[in-house]
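**Student:** predicted model, plus sequence, below.
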Amino acid sequence: MNETDAVRSATLRARAEIDLAALRANVRSLRAHAPGAALMAVVKADAYGHGALACARAAVEAGASWLGTATPQEALALRAPGAGVPAGVRVLCWLWTPGGPWREAIEADLDVSVGGMWALEEVTAAARLAGRPARVHLKADTGLGRGGCAPGDWAGLVAAALAAEADGLLRVTGLWSHFACADEPGHPSIDAQLTRFREMVAHAEQQGVAPEVRHIANSPALLTLPDSHFDLVRAGIALYGVSPSPEIGTPADFGLRQVMTLTASLALVKNVPGGHGVSYGHHYVTPGATTLGLVPLGYADGIPRHASSTGPVLVEGKWRTAAGRIAMDQFVVDLGGEEPPPGTEAVLFGPGDRGEPTVEDWAQAAGTIGYEIVTRIGTRVPRVHVNAADTAGTADGTGDVSDVTK
């Protein structure tokens, strides 16, 4: 038995299998959608629940030249000894609060985002202490109304950044922004934000900023708005084979494949009579004599409680639905009289090859978005990374298991 067989046959309560071959293929497909731009693989929030280090390495292997994180701690982990991220790959982190680890970021050769004067003051002070210039992306608020510098304050921020650059304290390596409604085709804010971004970039460049990259395209813009690609595109949820929204298309429409498959082993199968209440509150009562299967996953594992009575599960080739409330550690499915043995695999979601539900099916069942479904899968569920070796040229696409993490 080789390592792959050993891990796959291990008795696990549940597992989130992460197909790194699918992730690499997604990177290549996304690069084809934006051939004139570099690609940033966004691996924030532990790579949307998929395992940041393994996914970052796989993305780089497939041609991503940038990595993106929200917090500086996430970015610093990518630069840590043994992380396996090549030194030449740029890493940008953008979610800063006062007192953040600016000096550590500078010394780790990270790119940092600055969207206000307070941040510029802190990063320049840190650069003095570090004795080397910071790599700074100036962020413009072009209409999202969240992070970034407001248009009325942009001239002042640009002037201050250029003064700090002249003093050798920083290098403005990027100008960037973020869309509010790129996942809603035709939304009027899209063109308005693009126009505002061009204007703010033009002002900065006229004043003397010479950025390495300009970027505004997130996953939906990467897939549907070629005019937004500029020098760099940021692939987030699309990297993991989940569509940014059903309105713009399915993963297959864009040549993408879902990376995560979530399974569990049935913990119990039992016969019950008709009229039997199931789970808290008895919101489900068996319509007749049947069998119930116990799935050992619950909202403590990230299974949304809002999907009670609606969440789909594939058991022995048939879709079943969560019967009643999803509890903290478990939920029940009505097996309709069938009696699979305990330990039988229950597939909550996967790419759909075997007819199983997908992330989008769970998002619809819970009234949320696919982003939330994958990122909320908790730490009690081991991530099993498969196809760690790049086997794009092989016939069957099989590969080895890279690691099993919790």
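**Tutor:** The structure has been received and is ready for your questions. Numbering: from 1, shown residues only.
**Student:** drop to CA atoms for contacts and neighbour counts, all remaining ones
**Tutor:** OK.
**Student:** and the strand or helix carrying Ala6, what does it pack onto?
**Tutor:** When secondary structure is defined using DSSP states H and E, the element that contains Ala6 is helix 3-9. Counting contacts by 3 or more C-alpha pairs under 8 Å, 6 or more residues apart in numbering; DSSP states H and E, the secondary-structure elements packed against helix 3-9 are strand 401-405.
**Student:** run through who's touching the strand it packs on.
**Tutor:** Contacts of strand 401-405 with the rest of the structure, by C-alpha atoms under 8 Å, 6 or more residues apart in numbering, involve 3-4, 7, 54, 382-388.
**Student:** and it, which residues are buried?
**Tutor:** For strand 401-405, burial by neighbour count (16 or more other C-alpha atoms under 10 Å) applies to 401-402, 404.
**Student:** also stretch 128-141?
**Tutor:** When burial is assessed from 16+ other C-alpha under 10 Å, stretch 128-141 yields the following buried residues: 130, 132-141.
**Student:** end to end on that stretch, go ahead and measure it.
**Tutor:** The first and last residues of stretch 128-141 sit 28 Å apart, counting by C-alpha to C-alpha, to the nearest Å.
**Student:** ok, and what's touching that stretch?
**Tutor:** Residues beyond stretch 128-141 that count as contacts (C-alpha under 8 Å, 6+ apart) turn out to be 103, 106-107, 109-115, 123-124, 127, 147-151, 154, 158, 168-178, 197, 200.
**Student:** for it, the distance to its chain's centre please.
**Tutor:** Taking the mean of its C-alpha atoms, stretch 128-141 sits 26 Å from the chain's own mean (C-alpha atoms, centre = their mean, to the nearest Å).
**Student:** try it against this one:
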Amino acid sequence: MNADLLVDLDQYRANLAALRTYAPSALQMAVVKANAYGHGMVPMARAARQGGADWLGVATPAEALELRAAGDRGPLLCWLAVPGAPFAELIDADVEVTASGVDQLQAIAAAGDRPRVQLKVDTGLSRNGAFGPQWDDLVAAAARLQEAGSIEVTGIWSHFASADEPENPSNDHQESVFRAAVDQLAAAGVDPGLRHLANSAAAVTRPSSHFDLVRMGIAAYGIDPDPAVHVPEVRPVLTARTVLANVKRVPAGASVSYGWRWTADRETTLGLVPVGYGEGIHRTASNRAEVGFDGNRVPVRGTICMDQLVVDLGDQPARIGDPVTVFGPGDDGEPTAQDWADAAGTIAYEIVTRLAGRWSRTYRGER
């Protein structure tokens, strides 16, 4: 099946350069977790290093170790580990790890010779990180272990809950809590090291949160963190493209796909697009999304299936094998990932990140 994700590495590097202008005094971390938001982790990591990213960020130990196995040797932070995580391997691979509690910090300290550790404080997202008395205990343990030479604290960080809503009062609250946590760590005799709080949205809209490093995720891939947080200097990196697998002329009254949720009110041409929810296409976008065909947008008709979806080509000439753009930058009138997110009732992050199954990937601008 000819279903391909075209990834523009030159554009990705250009996006990182453009985003650097928002936080010129801070280091830049390119976040490549979750297979680089669906773009392919190893090629995107390599392009990020070439583009001058100071750090890479991943969620899981497996992601960090995959990057090291692929040859990456630069500063790399891993932040999501469960009991039994391979801390010894991470330390041997010179990966900086995150501690979100005392037990985790002790496990890290026991796994290697003076491992480099960053501490995560929960400032209000109520996800990972230490909060309240847990943070007090983590600070005390970090001070004790560092004094004993068992660890080296290299950073403190947290994550916004509502940075994509710049006026949300939670942003002020979280930044205030973060500043207090930094001061508490310093008061315990531990140099906080790298302080980082800002994600893509905060890097663009909240200069006070830049501190020493900003973490560039979705915006680096050319997608706005939210429609309300538009970043005009970047453009999408990924184009999802395929070809028509079938073309047929149907009469008025012909119904389409499972459940007959769309019926033609006129004679029309239907095109079969050979991707579906097995490739990560959202079924919830049935009868709502569009694809690009021959310079036009054409609507998805009926229920999106596991391996295929149907589009209404109207009276446009079409042949089997003609190209289709499921989504892309929008330069040629095709829908974007945000358009698909709107149709599916979700966020653009999910549209690109969940791409899976039988796509191949083609990289433009490899060095």
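**Tutor:** Nice, thanks for sending it over. Note that this is a predicted model, so its numbers are computed, not measured.
**Student:** overlay the chains and give the TM-score.
**Tutor:** The TM-score (TM-score structural alignment, normalised by the length of the second structure) is 0.98; 367 aligned residues with a C-alpha RMSD of 1.0 Å.
**Student:** so where in the second structure does the helix holding Ala6 of the first structure end up aligned?
**Tutor:** No residues of the second structure are matched to helix 3-9 of the first structure when aligned by TM-score structural alignment.
**Student:** and the next helix or strand past that helix?
**Tutor:** As assigned by DSSP H and E, the chain's next helix or strand after helix 3-9 of the first structure is strand 14-19.
**Student:** what angle separates that following strand from strand 401-405?
**Tutor:** Here strand 14-19 of the first structure runs at 140 degrees with respect to strand 401-405, directions being taken by axes from the mean of the first three to the mean of the last three C-alpha atoms, to 10 degrees.
**Student:** who are the packing partners of strand 14-19 of the first structure?
**Tutor:** Contact analysis of strand 14-19 of the first structure by 3+ C-alpha pairs under 8 Å, 6+ apart lists strand 260-265, strand 383-386 as its packing neighbours.
**Student:** and the contacts of that strand?
**Tutor:** Outside strand 14-19 of the first structure, the residues that touch it by C-alpha under 8 Å, 6+ apart are 50, 259-265, 296-297, 381-387.
**Student:** recalculate using a threshold of 7 Å.
**Tutor:** 50, 259-265, 381-387 (C-alpha atoms under 7 Å, 6 or more residues apart in numbering).
**Student:** for the helix or strand following it, give me the average deviation versus the second structure.
**Tutor:** With elements assigned by DSSP H and E, the helix or strand that comes after strand 14-19 of the first structure is helix 20-33. Following superposition, helix 20-33 of the first structure is found to deviate from the second structure by 0.5 Å on average (mean C-alpha distance after the TM-score superposition for the first structure).
**Student:** residue range for helix 20-33 of the first structure in the second structure?
**Tutor:** The alignment of helix 20-33 of the first structure onto the second structure (TM-score structural alignment) spans residues 9-22.
**Student:** in the matching stretch, which residues are buried?
**Tutor:** Residues of stretch 9-22 of the second structure classed as buried: 9-20, 22 (neighbour count, 16+ other C-alpha under 10 Å).
**Student:** now swap in stretch 339-357 of the second structure and tell me
**Tutor:** Buried residues in stretch 339-357 of the second structure, counting neighbours by 16+ other C-alpha under 10 Å, are found at 339-341, 343-344, 347-355.
**Student:** just those now: which is nearest Asp212 of the second structure?
**Tutor:** Ranking these by separation from Asp212 of the second structure, with C-alpha to C-alpha as the measure, puts Tyr349 on top at 25.5 Å.
**Student:** the closest one - that's part of a helix, no?
**Tutor:** Yes - when DSSP: H, G, I helix; E, B strand; the rest coil is applied, Tyr349 of the second structure is found to be in a helix.
**Student:** setting the sequence-adjacent residues aside, check what's closest to the corresponding residue of the first structure for it.
**Tutor:** With the correspondence set by TM-score structural alignment, Tyr349 of the second structure lines up against Tyr371 in the first structure. Take Tyr371 of the first structure and drop its neighbours on the chain: the residue closest to it by C-alpha to C-alpha, 6 or more residues apart in numbering is Ile237, 6.5 Å away.
**Student:** give the contact list for whichever residue in the second structure pairs up with the one you found.
**Tutor:** In the second structure, the residue paired with Ile237 of the first structure is Ile218, using TM-score structural alignment. Remark: with contacts taken as C-alpha under 7 Å, 6+ apart, Ile218 of the second structure is in contact with 200, 224-225, 349.
**Student:** separation between Ile218 of the second structure and Arg13 of the second structure?
**Tutor:** According to C-alpha to C-alpha, Ile218 of the second structure stands 13 Å off from Arg13 of the second structure.
**Student:** identify the residue nearest Trp262 of the second structure in space, chain neighbours excluded?
**Tutor:** Nearest residue to Trp262 of the second structure, sequence neighbours excluded (C-alpha to C-alpha, 6+ apart): Gly302, at 4.9 Å.
**Student:** what about the strands in the stretch 101-250 of the first structure?
**Tutor:** Under the criterion DSSP state E, counting those that start in this stretch, strands of the stretch 101-250 of the first structure are mapped to 111-114, 134-139, 170-176, 213-215, 232-235.
**Student:** can you state the residues of the second structure onto which the fourth one aligns?
**Tutor:** Strand 213-215 of the first structure lines up with residues 194-196 of the second structure when matched by TM-score structural alignment.
**Student:** and the matching stretch, which residues are buried?
**Tutor:** Along stretch 194-196 of the second structure, the positions that meet the burial threshold by neighbour count (16+ other C-alpha under 10 Å) are 194-196.
**Student:** and for stretch 253-272 of the first structure?
**Tutor:** By neighbour count with 16+ other C-alpha under 10 Å, stretch 253-272 of the first structure contains the buried residues 254, 256-270.
**Student:** for Ala87 of the first structure, state which of those is nearest.
**Tutor:** Val259 (26.0 Å).
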